[in-house]
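1. just coords:
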């Protein structure tokens, strides 16, 4: 039995950007159910069309993408009709933008630069829809290290951390440095299936939606500190 087509909303105040993204997505069988020219339109479109994914620009008139993301995710958490299950994928022109970090903490499932290739755009939308989070590790890490609270400013405590096993804590620390499941498997000499199970259990125990939230939590609780050397290589 074939799955229904993935449904998306594109929110960007530039008509050419919306048209370009619509053509790219449509060519791969992704249905664009609405376009929005500002954040307020995006929130309304999500409530109306119940999309799987929103491609959200940051800088838009009336209501920016950050506040729109907050509202969409708040509606989703509250179970508001039309918002449940929708994932937000942030689009930005800049690879270092404090709005992007804020959007991730507001509930976005990842972000892309607008010069992304068509193939990467389509793959990213599908990754986010599958329930995983899109982490561009080098950019995400730089954003979090630039804007996450420093040690003296941290006050976040997450009791769920005490429920993690030593192995799960190790996986979370490595995940927070931007490693993919495949890289985690190689690093820990585990199968990809085992790593996926560990990640799923971590998210469940901590009440997190995806890997982005896990990375943010790891920094904000001090499990990993800005400036920690990358685990790659």
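-> That came in fine, so what should we check first? All of these numbers come straight from a predicted model, not from anything done at the bench.
2. CA atoms for contacts and neighbours, from now on please.
-> Will do.
3. may I see the buried residues of stretch 191-203?
-> 195, 198-200, 202-203 (16 or more other CA atoms under 10 Å).
4. what do you get for stretch 173-189?
-> Neighbour-count burial for stretch 173-189 [16+ other CA under 10 Å]: 173-181, 183-185.
5. residue 21 and residue 3: what is the separation?
-> 22 Å (CA to CA, to the nearest Å).
6. which one's more surrounded, these two?
-> When residue 21 and residue 3 are compared for neighbours, residue 21 comes out ahead with 18 against 5, by other CA atoms under 10 Å.
7. which stretches in the protein count as helices?
-> 15-27, 39-49, 65-78, 98-106, 118-129, 137-147, 166-176, 181-188, 192-206, 211-220 (DSSP state H).
8. would a markdown table of the ones you listed with distance to residue 8 be doable?
-> Below are the helices of the chain laid out as a markdown table (distance: least, CA to CA, whole Å):
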| stretch | distance to residue 8 |
| --- | --- |
| helix 15-27 | 9 |
| helix 39-49 | 9 |
| helix 65-78 | 14 |
| helix 98-106 | 18 |
| helix 118-129 | 9 |
| helix 137-147 | 23 |
| helix 166-176 | 28 |
| helix 181-188 | 26 |
| helix 192-206 | 25 |
| helix 211-220 | 20 |
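9. so who does residue 85 touch?
-> By CA atoms under 8 Å, 6 or more residues apart in numbering, the contact list for residue 85 reads 52, 76.
10. got it, and residue 129?
-> 6, 52-53, 87.
11. picking that back up, need the buried residues of stretch 191-203 in a markdown table with distance to residue 143, can you?
-> Below are these laid out as a markdown table (distance: CA to CA, whole Å):
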| residue | distance to residue 143 |
| --- | --- |
| 195 | 25 |
| 198 | 25 |
| 199 | 22 |
| 200 | 24 |
| 202 | 23 |
| 203 | 22 |
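12. got another, please set it beside the one above:
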């Protein structure tokens, strides 16, 4: 495969990543050492890294010590399992956003990553393709959203079991709350949702809070995951 590593040219791409990471701190846990070294030495990345490790245990130590804004992990690790690491970080320090790259592209793995609470789920095969999922995920993470590309959402929808209780909860949402919830599943921030629905950001915040309360979930990530997996016809694909 011929990777398109510089879709905007070196300087433009570097500036874009630097802007997206401004003020952020990162722990990276990548099982392949060559990939980890290449990632850690990337100019926009290295100054934000608080830890670059290859095992789940080391990553948890760095998260416990540094409380980073973002964990970037791969499914395969030297020791441990990337999806289990995401779940552990979600319990250890919920404010840390979790971004995982999956090697296996199948519904079982996708649903496992969603159940673990990953804020951003991407396939490794998307790296170097046009603008790429990675930059889109950084955008969503910066703005407080989640990022699950359509291929991930489709696999989750197709393989999730019917859940009558969840369907009942979703039916209790107002039409506007369903609109906001659908927007959450596509990674839009509150500001972008407000612009799309022609309402204020404060109104969107109120809708998001109401959605979280009605669905009985912890946060907007869990609300988006529930909608993707069990929304059925109530949350149609975009």
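-> Everything's here; your move. Predicted, not measured: the structure shown is a model, and the values here were computed from it.
13. so what number do they get for TM-score?
-> Here the TM-score for the pair of chains, by TM-score structural alignment, normalised by the length of structure 1, is 0.71; 211 aligned residues with a CA RMSD of 3.6 Å.
14. quick revisit: which two of the buried residues of stretch 191-203 of structure 1 have the greatest separation?
-> Distance extremes for the buried residues of stretch 191-203 of structure 1: the farthest pair is 195 and 203 at 12.4 Å, using CA to CA.
15. and of the buried residues of stretch 191-203 of structure 1, the nearest to residue 48 of structure 1?
-> For these, the nearest to residue 48 of structure 1 is residue 203 (29.4 Å; CA to CA).
16. cross-check the contact I'm expecting between that closest one and residue 212.
-> No. Residue 203 of structure 1 is beyond contact range of residue 212, at 10.4 Å (criterion: CA atoms under 8 Å).
17. so which of the helices of structure 1 comes closest to residue 112 of structure 1?
-> helix 118-129 (8.0 Å).
18. residue in structure 1 paired with residue 146 of structure 2?
-> Taking TM-score structural alignment, the alignment pairs residue 146 of structure 2 with residue 133 from structure 1.
19. contacting residues for its match?
-> Shown in contact with residue 133 of structure 1 (CA under 8 Å, 6+ apart): 109-110, 127, 210-212.
20. of the helices of structure 1, which is nearest residue 228 of structure 1?
-> Each of the helices of structure 1 has some distance to residue 228 of structure 1 by CA to CA; the shortest is helix 137-147, at 9.0 Å.
21. which parts of that closest one are buried?
-> So, applying 16+ other CA under 10 Å, buried residues of helix 137-147 of structure 1: 139-146.
22. so which of those residues is the closest to residue 48 of structure 1?
-> Nearest member of these to residue 48 of structure 1, counting by CA to CA, is residue 140, at 31.1 Å.
23. how far away is the closest one from residue 110 of structure 1?
-> From residue 140 of structure 1 to residue 110 of structure 1 the distance is 9 Å (CA to CA).
24. residues in contact with residue 15 of structure 2?
-> residue 44 are the contacts of residue 15 of structure 2 under CA under 8 Å, 6+ apart.
25. residue in structure 1 matching it?
-> Using TM-score structural alignment, residue 15 of structure 2 pairs with nothing in structure 1.
26. quickly find the element holding residue 15 of structure 2.
-> helix 10-21 (DSSP states H and E).
27. ends of stretch 96-109 of structure 2, what's the gap?
-> 22 Å.
28. stretch 121-140 of structure 2 too?
-> Using CA to CA, the two ends of stretch 121-140 of structure 2 sit 12 Å apart.
29. and residue 223 of structure 2, how far from residue 151 of structure 2?
-> 19 Å.
30. give me the residue at the spatial middle of structure 2.
-> residue 120 (1.3 Å; CA atoms, centre = their mean).
31. that one matches what in structure 1?
-> Checking TM-score structural alignment: residue 120 of structure 2 goes with residue 110.
32. and what of residue 63 of structure 2?
-> Aligned partner of residue 63 of structure 2 by TM-score structural alignment: residue 46.
33. and its match, what does it touch?
-> 9, 54, 72, 82-83, 86.
34. recalculate using a threshold of 6 Å.
-> Under the criterion of CA atoms under 6 Å, 6 or more residues apart in numbering, the neighbours of residue 46 of structure 1 are residue 83.
35. quick one on the thing from earlier: tell me which of the contacts of residue 129 of structure 1 is nearest to residue 13 of structure 1?
-> Checking the contacts of residue 129 of structure 1 one by one against residue 13 of structure 1 (CA to CA), the nearest turns out to be residue 53, at 17.6 Å.
36. surely that closest one touches residue 83?
-> No. Counting by CA atoms under 6 Å, residue 53 of structure 1 does not reach residue 83; the two are 10.4 Å apart.
37. look at those two and report which has more neighbours.
-> When neighbours are counted by other CA under 10 Å, residue 53 of structure 1 and residue 83 differ, and residue 83 comes out ahead with 26 against 23.
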